[in-house]
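S.K.: One predicted model, sequence on top.
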Amino acid sequence: MRFAPVTAFALVLALLAAPSFAADVGFEEVRIANGAEPPLIVGIWYPTDTPASADPAKTIAGNGLSLIVMSHGGGGSYDSHYDTAIALAHAGFVAAAVSHAGDTFDDQTHVLEIWRRPVQLHRVIDYMLAQWRGREHLDPARIGAFGFSNGGFTVLVAAGGVPNLSAIAPYCRAHPDHDLCQALQHAGVDPDVGANVPADAWAADARIKAAVIAAPAFGFTFGPVGLKDVRIPIQLWRAADDHHQPNPFYDEAVRASLPQAPEYHVIANAGHYDFLPPCSARLMRKTPAICTSAPGFDRSAFHERFNADIVRFFDAKLR
């Protein structure tokens, strides 16, 4: 549920270490309105024909481009899945990833108020279609979403899912040793968080036409009734050795409850954090818990396949 992300500094190092993308992927960071709260910080990756040595405000290449909005896991940031964003931009998509206010590596003040996230994703789409400098290059009819962990929950809601957070308390009574319940206990938070949810929290965004969801948090809170209106194509990913979100209460619970079977991938020997990009040596030293994979699991090789399958899925469903 909570992790230290690939930081913005790590993102810069990664981009510098990947010159093959420099000539055809542009990047910019923007701040967008977030109601009465401070602005949301959003990273945008896009295809470009401008050489890397030219002006940083690169020209956006192509028209009628598909937009993919991205939602990170708890305690992450917009660059938590930078490698996937780069792969999407390299393939001709525009990827816009938000740092969810109150649920980032440097601001955990609202980490358990997960209902705040879908409206933030909605605001990213509003901005990209109405205010972004490259909005004329986008096709508003071809929008997809990617989410990991808390971000997977966020995307499910945006796609029409309605969770029942009142299910958390009985879940934790039955599974007090599970990570979610341990985290709530250590934080001194009452697991009956459903009582605090605003009445209008679970608003779908009909502009989203396809979604990729990896290791969705709180999967057990949906059920068939909660997911009955999720009718868009879904690509769902599960790490077979995910001890943070143990099977069958998360990914499998979502898979079994969707009204239409998703494209389902179960990755043998993978853990929860293997959906994050491979770590630099510096990040490995700083946060080994999110960087260490099981013996024999090649995170770099997996991400080549992971990103290629995501590109293939969105290419098929949005074009």
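M.R.: Sure thing, it's come through. All values reported here derive from a predicted model rather than from experimental measurement.
S.K.: C-alpha only now, for contacts and for neighbours.
M.R.: Fine.
S.K.: roughly how far apart are residue 177 and residue 186?
M.R.: 12 Å (CA to CA, to the nearest Å).
S.K.: Leaving out chain neighbours, which residue sits closest to residue 201?
M.R.: residue 115 (5.8 Å; CA to CA, 6 or more residues apart in numbering).
S.K.: also this one, for the comparison:
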Amino acid sequence: MRPENMRHACRPVLPARLIPTLCGCLALALLLTLGAGSAHAAIGFTRLSVPVSNDVPLEVGVWYPTNATTAAHTLGSFEQDVAADAPVAGTQLPLILISHGTGGSLSSHRDTAQALAQAGFVVAALTHTGDNYQDLSRVARIAERPLQIRAVLNYMLALWPAHARIDAERIGIFGFSAGGFTALAAIGGQADLGKVGPHCQAHPEEWSCKYLREHADTSQPPTAPRAADTGWDKRIKSAVVAAPALGYVFAPDGLARVRVPLQLWRADEDRILPKPYFADAVRQASVAPPEYHEVAGAGHYDFLAPCTAAQAARVPEICAEGEGFSRERFHQQFNAEVVAFFQRTLAAPQAAGK
């Protein structure tokens, strides 16, 4: 079956807003089957400060498999059950980099990171400098994001104390929203950022255009076409992209160099990055059809980790769910699909040859 036909093949037996889809259940079964040999009961976690030339260090959170005993651990305003700074279990482990959306942080996709770590992946999620929940001073300088990803990857492969346990041939990236743009640039996408101005002139009320106007960086010269071209990192062999920002800057041929497997997600009720300029544009520009998922009833922020009660009270616009839609139930399917995709596309050589 072609991945691009998955939306129709995966039609749920019961209403999608009430239960996970049948394909989500199958993906979970596949996850349990594929991960049986490498899954770990415990998740380790550590925080890093990654140096960047001529810039402030990047804050990075790393989740990984461990055999140590876990305990409650505070991560910002969240709590997770991990073994803090514990030894890494396993060798030749695949590495997944996570790039959050505008105003996010390293904890934005913590449940997805934990699911990957439990399946035997090392996961490094950074907080992007100048585009996070504490500092939005560099939101418009989106072309810097792929270079920050490269800095983290360099560190993880050479300087992280457990770097010898990572398989440098099995590197993937997960990106949401602005992180989706970041991931596409990192796997070879050529972003013509000169298209942003004309697009926003034609669509001034679009959320992303209003946001860019509010956070314009007057200290920087006008962005030149292909400005994000320097972010291509050929070490990255697989990508998952959810609700990508600025998808139209890759059309019509900006993804011509991308040859790695791509899983693409779109929320049917996305009012932040609406069709057809974002995920749809990426799908159309892709040379090879991506594994494509549309999520019925989901909004833009439903790709973020499920909210705590305190978070829902503080930022209801991010935590609100559509009628009949459960982010928590959706993430059971979502995380299983993401893990299974990376297991297939970053399989160890001996496993791939079976």
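M.R.: Happy to help now that I have it. Predicted model, so just to flag it, every value in this text is computed and none were measured.
S.K.: quick one: TM-score?
M.R.: The TM-score (TM-score structural alignment, normalised by the length of the first structure) is 0.89; 298 aligned residues with a CA RMSD of 2.1 Å.
S.K.: Show me what the residue nearest to residue 201 of the first structure lines up with in the second structure.
M.R.: Using TM-score structural alignment, the partner of residue 115 of the first structure in the second structure is residue 143.
S.K.: Likewise for residue 214 of the first structure?
M.R.: With TM-score structural alignment as the criterion, residue 214 of the first structure matches residue 242.
S.K.: Make sure its match is actually in contact with residue 180.
M.R.: Yes: the criterion here is CA atoms under 8 Å, and residue 242 of the second structure meets it with residue 180 at 6.0 Å.
S.K.: For the two, indicate the residue with more neighbours.
M.R.: Using other CA atoms under 10 Å as the criterion, residue 242 of the second structure and residue 180 rank with residue 180 on top: 30 against 26.
S.K.: Map that one across to the first structure for me.
M.R.: By TM-score structural alignment, residue 180 of the second structure lines up with residue 152.
S.K.: Name the secondary structure element that contains that match.
M.R.: helix 150-158 (DSSP states H and E).
S.K.: List the contacts of that helix.
M.R.: Applying CA atoms under 8 Å, 6 or more residues apart in numbering, the contact partners of helix 150-158 of the first structure are 1, 70-74, 114, 117-118, 121-122, 145-147, 163, 202-206, 208, 211, 213-219, 230.
S.K.: Identify the residue nearest residue 321 of the second structure in space, chain neighbours excluded?
M.R.: According to CA to CA, 6+ apart, the nearest residue to residue 321 of the second structure is residue 327 (7.0 Å).
S.K.: That neighbour and residue 306 touch, don't they?
M.R.: Yes: between residue 327 of the second structure and residue 306 a contact is recorded at 5.9 Å, counting by CA under 8 Å.
S.K.: who's more crowded, those two?
M.R.: Remark: of residue 327 of the second structure and residue 306, residue 327 carries more neighbours, 24 against 21, as counted by other CA under 10 Å.
S.K.: need the contact list for that one.
M.R.: 298, 302-303, 306, 321.
S.K.: how do those residues look in the first structure, which are kept?
M.R.: Comparing these with the first structure on both residues aligned by TM-score structural alignment, their matches' CA atoms under 8 Å, the contacts found in both are 302, 306, 321.
S.K.: quick check, nearest of these to residue 161 of the second structure?
M.R.: residue 306 (31.3 Å; CA to CA).
S.K.: What residue in the first structure is paired with the closest one?
M.R.: Aligned partner of residue 306 of the second structure by TM-score structural alignment: residue 278.
S.K.: next one: residue 332 of the second structure
M.R.: Superposed on the first structure with TM-score structural alignment, residue 332 of the second structure falls opposite residue 304.
S.K.: ok, now residue 195 of the second structure?
M.R.: Per TM-score structural alignment, residue 195 of the second structure is aligned with residue 167.
S.K.: and what of residue 91 of the second structure?
M.R.: Residue 91 of the second structure maps onto residue 63 in the first structure, by TM-score structural alignment.
S.K.: wait, the match of residue 115 of the first structure sits on residue 228?
M.R.: Yes: using CA under 8 Å, residue 143 of the second structure is in contact with residue 228, at 4.7 Å.
S.K.: Show me which of the two is the more surrounded one.
M.R.: residue 228 (27 against 21).
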